[in-house]
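Chemist: Compute the structure for the input listed below.
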Amino acid sequence: MSQNDLEHGRAIAERVERFVRDVVISYEKDPRATSHGPTDELVAELRGLAREAGLLTPHIDADGSHLSQRATALVLQASGLSPLGPVALNVMAPDEGNMYLLGQVASAAQKRHFLNPLVRGETRSAFFMTEPAEDGGAGADPSMLKTVAVQDGDRWIINGRKAFITGAVGAAVGIVMARTDSGDGKVAATMFLIDLPDPAVRIERVMETIDSSMPGGHSVVVLDNLAVASDQILGAPHEGFRYAQVRLSPARLSHCMRWLGACRRAHEIASAYAIRRHAFGKPLIDHEGVGFMLADNMIALKQAELMIDWCAGVLDTGALGTTESSMTKVAVSEALFGVADRCVQVMGGTGVSGDTVVEQIFREVRAFRIYDGPSEVHRWSLAKAVKRQALSQNLAIKSAYRS
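Modeler: Now for the predicted structure:
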């Protein structure tokens, strides 16, 4: 990555920050920002304003090239200063991750049909992987996929149920992950691109969840004899698990970027409150119990920033970065939850009210510790990496002694 790319990203980020602070924040109390995310009407209005400002999908240049991950981090952090910022700028999950995956794997025809409208902010998308726990389906372990796709001539028939599908309501593009038979007896999966709505894709219910920033909310979806043409397979058949990692490593990092911006905003609000609010004869910030919490926030925010930049640098080398993104997802999600929690505590009753956005940020960041892999699953994966490394080092030491 060149210094010019980083400077380009920094310049975009400065414009994004001004737009979010000057325009987007004023919409946070809009009644169209519902418990299931902003309505499509609000999304269209905000994206229209971003388009007018020349900031729609700002991490993808006009020629279709993608900013480096380090430059993208600057832009997405700025977008996250409001929960509505990523929505307005078209850098919100799941669309941002889906655009990245399509850009990496989709054919030219698939990009024209599915990707280009997403980049233009004209459509939304959903990623159909997670399945209901009561069905014994895939969650943090995608190999438990119960949804099945069976080939029937030049098309595939897909049946199953999916859960926690973000943005399924109102989506025009779907990426469906289903179990397929590769013929070698191993568990395999294939990704399929679908146009929505489709009568074979039925929203069973929209779930009530702790977070409320993503358009369409999170749904349980039934796939009932969904027919998909073979030319709508994303990439190669039976490579779904590999493509999931192509998507998930940068997507985990993108979440870290956006929520770092949100927690910076929460820290700003809590700090201003601590200066204005007095107790026992002096401003709250002059009480060590409060001042130290805000000092801890400064430390945690900087540590999160550095961790994100480090992981982004690894991804920019072309490495898959699975271990690095797992480490960053755990460290940043837990550090930012601590920041949001301290902001609520500093602000007392006001912190748990809807009078400021701090309460929403706290809820959103709590959910962040679960989606794209809960901390415990990432730690388990990292522990296996530690074991492999330790065994390798032990064998090397034994070999050295024998020689």
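Chemist: For the rest of this, base every contact and every neighbour count on C-alpha atoms.
Modeler: Will do.
Chemist: residue contacts, Gly139?
Modeler: The neighbours of Gly139, taking Cα atoms under 8 Å, 6 or more residues apart in numbering as the test, are 129-133.
Chemist: Arg342 too?
Modeler: Arg342 makes contacts with 293-294, 297, as judged by Cα under 8 Å, 6+ apart.
Chemist: re earlier: want to throw the contacts of Gly139 into a markdown table with distance to Pro250 and neighbour count?
Modeler: Listed next are the contacts of Gly139 as a markdown table, based on distance: Cα to Cα, whole Å; neighbours: other Cα atoms under 10 Å:
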| residue | distance to Pro250 | neighbour count |
| --- | --- | --- |
| Met129 | 17 | 22 |
| Thr130 | 18 | 24 |
| Glu131 | 22 | 25 |
| Pro132 | 25 | 16 |
| Ala133 | 26 | 11 |
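Chemist: Now show me the structure for the sequence below, then we'll compare the two:
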Amino acid sequence: MLYPMSPKVVELKRRLDSFMDRHIYPNEERFYREAEELGPWKVYPVVEELKPLARAEGLWNLFLPDSSHGAGLTNLEYAPLCEVMGRSHLAPEVFNCSAPDTGNMEVLERYGTKEDKERWLKPLLAGEIRSCFAMTEPAVASSDATNIESSIVREGDHYVINGRKWYTTNATDPRCKICIFMGKTDPDNADRHKQQSMILVPMDTAGVEVKRALPVFGFYGVPDRASEVVFTNVRVPKENMLLGEGRGFEIAQGRLGPGRIHHCMRLIGLSERTLEKMCRRVRSRVAFGKPVSEQTVTQERIAEARIMIEQARLLTLNAAYAMDTVGNKVATAEIAMIKVAVPNMACQIIDWAIQAHGGGGTSNDFGLTQAYATARLLRLADGPDEVHRNKIARFELKKYSNA
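Modeler: Just a heads-up that it's a prediction; the model follows:
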């Protein structure tokens, strides 16, 4: 292997695979049923039942690097474990490794005060509460985050917050207690990247209203508790400001780098699971006198899927290695490349699997529609394909600036 797993990771992966076989896969049907019946405003009992089991087996907060609270894994070490968790929508939260909590915990650990860590980070690490991240807005093209219009205005010892956010993951969850909010503290600053700040907003603060759950391809709660939230004259203490005024973009880049690679790692796992489903399906079905698996078009798609997964995995491991060795900022191009390549790969493979399942593939019985919703969403979340492609192109063109 180009990036071999350390003995520590091999052992963690063995335990993780075992947990998935014993507890995750057998409970997926129940998970989807609870999500559909209870909706995005409720806690799903199956998740809460499995969390203590995962924690008891030491499979908890595996995402946290350089921390006494997690496994202390590098991005490269975490990659194969995150891939395993990505095979099921149920798994990440069970192991306390789901977005946006992972990114929010990293922000709190890096930039939070001692009081912030005690009040918010500690219960998040314990899986007792959840959090949300309010950045995207319906009124502007949020792919350019400098467009953000929400305001954060200093008034004495407080900040007053106003804005409308959407695709604020987790906000409908009754356990969601804290929000990291991005808005403008200095809208007239000539440097558009220093206009924004990030601030902590407790969800029970007066003026915070979760307006509605947003469906993702008709799904509420799975794969995402997307939400629209309105902030009207919300007052929080000045101490809730993270890192300082005008540092919002700096925090965002530190937060989104690991978040993007985690999404890609999980999507590789989801793609592997999808290919497995496709292979089992075509071997069990007969059409026009022979198994569907013997149809040339089917074999071609299976072969292409395997090639695409392997390419995407190597690209993702390379990005993880770059992040570990030269840092997130220097690895920007590598992160951008996987953010384009992996969701597109997953969308194509899931589409082929739906086709192989026939009409049943469009139902919710095989988990393919939920998988497609996840993959397609991630061509937009944490920056759309177009933004990342432009970034990659600029890096490439810069090489020839003196030509």
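Chemist: For the contacts of Arg342 of the first structure, which ones persist in the second structure?
Modeler: With both residues aligned by TM-score structural alignment, their matches' Cα atoms under 8 Å, the contacts of these that the second structure also has are Met293.
Chemist: Tell me the helices and strands packed up against the host helix or strand of Arg280 of the second structure.
Modeler: Assigned by DSSP states H and E, Arg280 of the second structure belongs to helix 248-284. Packed against helix 248-284 of the second structure by the contact rule (3 or more Cα pairs under 8 Å, 6 or more residues apart in numbering; DSSP states H and E) you find helix 75-85, helix 101-111, strand 196-202, strand 290-291, helix 296-326, helix 332-356, helix 368-377.
Chemist: Of all these, which one is nearest Phe181 of the second structure?
Modeler: With Cα to Cα as the measure, strand 196-202 is the member of those nearest Phe181 of the second structure (5.4 Å).
Chemist: Return the angle between stretch directions for the closest one and helix 101-111.
Modeler: In terms of direction (axes from the mean of the first three to the mean of the last three Cα atoms, to 10 degrees), strand 196-202 of the second structure departs from helix 101-111 by 110 degrees.
Chemist: against the first structure, where does strand 196-202 of the second structure fall?
Modeler: Residues 189-195 of the first structure are matched to strand 196-202 of the second structure when aligned by TM-score structural alignment.
Chemist: how big is the offset of the matching stretch relative to the second structure?
Modeler: Compared with the second structure after fitting, stretch 189-195 of the first structure deviates on average by 1.2 Å (mean Cα distance after the TM-score superposition for the first structure).
Chemist: Residues contacting that stretch, please?
Modeler: For stretch 189-195 of the first structure, using Cα under 8 Å, 6+ apart, the contacting residues are 172-181, 228, 232-241.
Chemist: Now list the buried members of those.
Modeler: Listed as buried from the contacts of stretch 189-195 of the first structure are 172-181, 228, 232-235, 237-241; burial here means 16 or more other Cα atoms under 10 Å.
Chemist: which ones among the contacts of stretch 189-195 of the first structure are found in helices?
Modeler: Cross-referencing the contacts of stretch 189-195 of the first structure against helices under DSSP state H gives 240-241.
Chemist: So Lys238 of the second structure versus Glu245 of the second structure, what's the distance?
Modeler: According to Cα to Cα, to the nearest Å, Lys238 of the second structure stands 10 Å off from Glu245 of the second structure.
Chemist: In the first structure, what stretch matches the helix holding Arg280 of the second structure?
Modeler: Mapped onto the first structure using TM-score structural alignment, helix 248-284 of the second structure spans residues 240-276.
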